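[1] The sequence isn't on hand, but the structure is:
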């Protein structure tokens, strides 16, 4: 049975796969993983399910080559963000060459393209294997990708996140931190006893603003621009008539290739040490809560060259080379030693109330992935 791209995407969008780590009670990936596994098994493809946590299921599907060739991984994620504010998010509709619905753009459209590209490898007499990893939890903690990488490797990987048919070879990473300032609780009438933790955090905020300005003065990455940081969440104090004994700030630092977590923590610790040197009553502590490394693949990598050649032949133009500010599973794949690029369709509305993928670009993406497989795995 030959699968149609539009019908396949329609099927995928109709399956609720909201990430339960983002939306309590979300459906998770088990249902869509089972449906995809059944579909691929019916097509004669070897399928394994990988459950990183209860209900957090990924699919590993392989079309084996005859041996002696290079293996190529195609990667997409199964989970979506929530649907608050959307009307009929799981009922796809097509208007003016676009399919609308939750996940069409981020990234079930690209998943459909990867599925058809994988199936195209059957019966072509390739030497190398083609592997589809359709993973859980990319939108939160990447449990699926981390688990799958303990079972799968390849000679190169294409992550099919939407890029507007541009070649992405770099994206930013991020670190999350908590800063807590400590004061001394006292009645609001006892200025002689109280130490205001919130006022101390105000000094931290001013210093962080200056650090962010300094980041903009450093050399820019050719594809990603500058690193940045921002204050995300803050809370503190007990009640109106008390000096606050504690204030906690949560901040995010967006990172560039070449920046290390150690370096970033050192900058923040130095910032707090400087504030402490100015005021002996200033007390603060820093905690790293999460780090995700940036991603960069040399544009000279062989998988980049093959995809660019096939894309230019199919599109009639050379795709632009770009970087992305947001984080992707590409960083984990590359960190495992697999040369990785990102290439996917055009559209809009990731995490928004109106989401769509351009169907012509999705067809072109499928053709380019298919052609790249036949060259790389030949």
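    That came through, no problem. Since the structure is predicted, the reported quantities are computational estimates derived from the model, not experimental observations.
[2] contacts, neighbours, all on C-alpha from now
    OK.
[3] And the helices in the stretch 101-250 of the chain, which stretches?
    Counting by DSSP state H, counting those that start in this stretch, one finds helices in the stretch 101-250 of the chain at the ranges 109-120, 143-148, 197-217.
[4] out of these, deepest packed?
    Comparing the helices of the stretch 101-250 of the chain by mean neighbour count (mean count of other C-alpha atoms under 10 Å), helix 109-120 comes out on top with a mean of 26.
[5] tell me what that one is packed against?
    helix 5-14, strand 56-63, strand 72-77, strand 130-135, helix 359-376 (3 or more C-alpha pairs under 8 Å, 6 or more residues apart in numbering; DSSP states H and E).
[6] in the longest one, what's buried?
    To tie it back to what came earlier, the one meant is helix 359-376. For helix 359-376, a neighbour-count test (16 or more other C-alpha atoms under 10 Å) marks 359, 361-374, 376 as buried.
[7] Please tell me how far it is from the chain's geometric centre.
    22 Å (C-alpha atoms, centre = their mean, to the nearest Å).
[8] neighbouring contacts of it?
    With contacts defined as C-alpha atoms under 8 Å, 6 or more residues apart in numbering, helix 359-376 is touched by 5-6, 70, 72, 97-99, 109-110, 113-114, 116-118, 120-121, 126, 130, 164-165, 303, 306-307, 310-311, 314-315, 343-346.
[9] rerun that using 7 Å as the cut-off
    The set of residues external to helix 359-376 that reach it, using C-alpha atoms under 7 Å, 6 or more residues apart in numbering, is 70, 97-99, 109, 113-114, 116-117, 120, 165, 306-307, 310-311, 314, 344-346.
[10] Put this next to the first one:
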């Protein structure tokens, strides 16, 4: 069968035609309801027990389960149903196109290809009895706040998991996290003519910004993580002042710190306060406050975890070569699964154009991903020992 006629390609085309743009990114966008209906119908017809989780109306995640006969390990395959804006796509993002061995369309790469591979692989793998449960978590909202995976994890757990984000058919066993903070430098408001009464919060913030830049350099010189390099920090947004004729009473710097395993919001805040206290020690009029925001933990999984070994073996079998094992600089839902105590690994298609004007997946990698996932499912769920 030509690769372009593989059932996973046909399914991907159907999924691309469904607008599942995330409404938290695109006001008025439809969200995941229509695509959730589609995957539920498709999987129910193939014997999966489907559950709809929809704490936020209109933002459903689908959990589809194929129960095992007992005695085997369970596995969760996780992928997200939402996409970013169609407006940024240079042609019709809902019209799948084939060119040069690739499929083009919004979500073709990130990540309706992964959803299609999960579904087709799961159908094939469960055509025969299996000991462990297979759980498909097809989730909402990964592109914004990962509310879908968080909701799934409040209700379901498994012995291991694979997140099928695009990875170029590399095996990803680590990625960085992040912590957001706001640092406010406090001054004193006064008329612009009254230096004796005013204290310029924006000017005083300059000392902190300079020190923040020096801190980023120091981070780059720390011992490098073998897969993730070093952490980094940057100022993202600065706000302060009311009008040109007044001394500003405050200046707030929103910043982001990208973190490595072993780092978290607590360690980052301690670093920030150390910097700020050092400035204050030389300036009695330097006042500040620190507010922690969103935090997402780094992710890592040990190479000797059975799901990692099984994935590498299956990928080697289907690719004809051992896949690269590496880390990613950005954050994924792998961290949420890992935080829930589920050994997790990331593996997905090759292609490009995530969030861009043109997005594509290579058909070769889509078929290879599907075949690899099928083999992993069979090996993991067959029993407590080694694979089939």
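    Okay, I see it. Remember, it's a predicted structure, so these values are computed and weren't measured experimentally.
[11] Report the TM-score for the pair.
    The TM-score (TM-score structural alignment, normalised by the length of structure 1) is 0.97; 377 aligned residues with a C-alpha RMSD of 1.3 Å.
[12] circling back to that earlier point, can you redo the helices and strands packed on helix 109-120 of structure 1 as TSV with distance to residue 326 of structure 1?
    Output for those, formatted as TSV (distance: least, C-alpha to C-alpha, whole Å):
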stretch	distance to residue 326 of structure 1
helix 5-14	23
strand 56-63	22
strand 72-77	15
strand 130-135	18
helix 359-376	21
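[13] which stretch among those comes nearest residue 244 of structure 1?
    Among these, the nearest to residue 244 of structure 1 by C-alpha to C-alpha is strand 56-63 (41.5 Å).
[14] Report the aligned residue range of structure 2 for the closest one.
    Under TM-score structural alignment, the match for strand 56-63 of structure 1 in structure 2 covers residues 59-66.
[15] tell me which residues in the matching stretch are buried?
    Neighbour-count burial for stretch 59-66 of structure 2, counted by 16+ other C-alpha under 10 Å, picks out 59-66.
[16] Give me the mean deviation of stretch 115-123 of structure 2 from structure 1.
    Aligned to structure 1 and superposed, stretch 115-123 of structure 2 gives a mean residue distance of 0.7 Å (mean C-alpha distance after the TM-score superposition for structure 1).
[17] and that stretch, which stretch of structure 1?
    With TM-score structural alignment as the criterion, stretch 115-123 of structure 2 aligns to 111-119.
[18] what about the spatially most central residue of structure 1, which helix or strand?
    When C-alpha atoms, centre = their mean is applied to structure 1, the residue found nearest the centroid is residue 328 (2.6 Å). Assigned by DSSP states H and E, residue 328 of structure 1 belongs to no helix or strand.
[19] Need the counterpart of it in structure 2.
    In structure 2, residue 328 of structure 1 lands on residue 332 (TM-score structural alignment).
[20] In space, what's closest to that match - neighbours in sequence excluded?
    Spatial nearest neighbour of residue 332 of structure 2, excluding adjacent residues (C-alpha to C-alpha, 6 or more residues apart in numbering): residue 175 at 7.7 Å.
[21] aligned partner of that neighbour in structure 1?
    Counting by TM-score structural alignment, residue 175 of structure 2 corresponds to residue 171 in structure 1.
[22] Its match: how many residues sit nearby?
    Neighbour count for residue 171 of structure 1, taken as other C-alpha atoms under 10 Å: 25.
[23] Pull the contacting residues for it.
    Per C-alpha under 7 Å, 6+ apart, neighbours of residue 171 of structure 1: 224, 294-296, 323-327.
[24] And those residues, which two are furthest apart?
    Largest separation among the contacts of residue 171 of structure 1 by C-alpha to C-alpha: 296 and 326, giving 12.9 Å.
[25] These two: which has the busier surroundings?
    It is residue 296, of residue 296 of structure 1 and residue 326, that has more neighbours when counted by other C-alpha under 10 Å, with 23 against 12.
[26] residue range for stretch 28-35 of structure 1 in structure 2?
    So stretch 28-35 of structure 1 sits over residues 31-38 in structure 2, by TM-score structural alignment.
[27] Neighbours of the closest residue to residue 159 of structure 2 other than its chain neighbours, how many?
    In this structure, residue 159 of structure 2 finds its nearest non-sequential neighbour in residue 74, 5.2 Å apart by C-alpha to C-alpha, 6+ apart. Other residues within reach of residue 74 of structure 2, judged by other C-alpha under 10 Å, total 26.
[28] same check, this time on residue 21 of structure 2
    Residue 21 of structure 2 has 25 nearby residues by other C-alpha under 10 Å.
[29] same deal with residue 178 of structure 1?
    Using other C-alpha under 10 Å, residue 178 of structure 1 has 18 other residues around it.
[30] Looking for the alignment partner of residue 237 of structure 2 in structure 1.
    Checking TM-score structural alignment: residue 237 of structure 2 goes with residue 233.
[31] pretty sure that match contacts residue 250?
    Yes. Between residue 233 of structure 1 and residue 250 there is a contact under C-alpha atoms under 7 Å: 5.0 Å.
[32] For residue 268 of structure 1, give its distance to residue 150 of structure 1.
    Counting by C-alpha to C-alpha, to the nearest Å, the gap from residue 268 of structure 1 to residue 150 of structure 1 is 34 Å.
[33] higher neighbour count, the two?
    Ranked by neighbour count (other C-alpha under 10 Å), residue 268 of structure 1 and residue 150 place residue 268 first, with 18 against 9.
[34] Please identify the helix or strand for the more buried one.
    Residue 268 of structure 1 is part of helix 261-278, with elements assigned from DSSP H and E.
[35] Residue range in structure 2 corresponding to that helix, please.
    On the basis of TM-score structural alignment, helix 261-278 of structure 1 is assigned to residues 265-282 in structure 2.
[36] Same question for stretch 299-307 of structure 1: list its buried residues.
    Within stretch 299-307 of structure 1, the residues scored as buried using 16+ other C-alpha under 10 Å are 303-304, 306-307.
[37] will you turn those residues into a markdown table that also has secondary structure and distance to residue 188 of structure 1?
    What follows is these, written out as a markdown table (DSSP: H, G, I helix; E, B strand; the rest coil; distance: C-alpha to C-alpha, whole Å):
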| residue | secondary structure | distance to residue 188 of structure 1 |
| --- | --- | --- |
| 303 | helix | 65 |
| 304 | helix | 64 |
| 306 | helix | 69 |
| 307 | helix | 66 |
